[in-house]
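Peer 1: Next comes the sequence, and after it the predicted model I'd like to discuss.
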Amino acid sequence: MTAPVKGPASYFPSIEKKYGRPISEWQALIGASPLTRHMELVSWLKSEHGLGHGHANALVAHTLAENTLAENIGK
């Protein structure tokens, strides 16, 4: 039995369905952005890509957490 997905990733199926892009594509856009602060990225996704606040926030939170984890593992 699989544990239910919790946290920001729980939004991913609805994000993919609503906006028609895979999560990996959104994460690549976030990673390529010159912006680095959480709320700057959220605002950018909302204004430039039409995402709702909750969806943008979930994508940014998850992506930044993954990047931080990867950086810490690389140390």
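Peer 2: Arrived safely, thanks for sending. Residues are numbered from 1 along each chain as shown.

Peer 1: from here on, contacts and neighbour counts on C-alpha atoms
Peer 2: OK.

Peer 1: how about the helices in this structure?
Peer 2: For the chain, helices defined by DSSP state H occupy the ranges 12-19, 23-32, 38-49, 53-73.

Peer 1: also this one, for the comparison:
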Amino acid sequence: MTAAAKGPASYFPSIEKKYGRSIEEWMGIIKGSPLEKHMELVGWLKGEFGVGHGHANALVAYYRASAS
């Protein structure tokens, strides 16, 4: 039995399905952004790519946690 994903990763299957990009692609997109602050990145994903707030927040939280 596989343990269920927790935290931001729990959103990943629905993010990939809804927006048609892998999580690796999203991490590259975020990495390529000149923005650094959490909410700036969330707003940018929402405005530029049409990502919902919860999904954008999960992507940025995961990116920032893995980058530190």
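Peer 2: Arrived safely. The model shown is predicted, which means the values in this text are computed figures rather than measured ones.

Peer 1: Residue 3 of structure 1 is nearest to which of the helices of structure 1?
Peer 2: helix 12-19 (15.6 Å; Cα to Cα).

Peer 1: Turn the helices of structure 1 into JSON lines, columns for mean neighbour count.
Peer 2: Listed next are the helices of structure 1 as JSON lines, based on neighbours: other Cα atoms under 10 Å:
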{"stretch": "helix 12-19", "mean neighbour count": "14"}
{"stretch": "helix 23-32", "mean neighbour count": "15"}
{"stretch": "helix 38-49", "mean neighbour count": "16"}
{"stretch": "helix 53-73", "mean neighbour count": "16"}
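
Peer 1: Redo the ones you listed as CSV? Include distance to residue 1 of structure 1.
Peer 2: Formatted as CSV, those follow (distance: least, Cα to Cα, whole Å):
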stretch, distance to residue 1 of structure 1
helix 12-19, 19
helix 23-32, 24
helix 38-49, 34
helix 53-73, 24
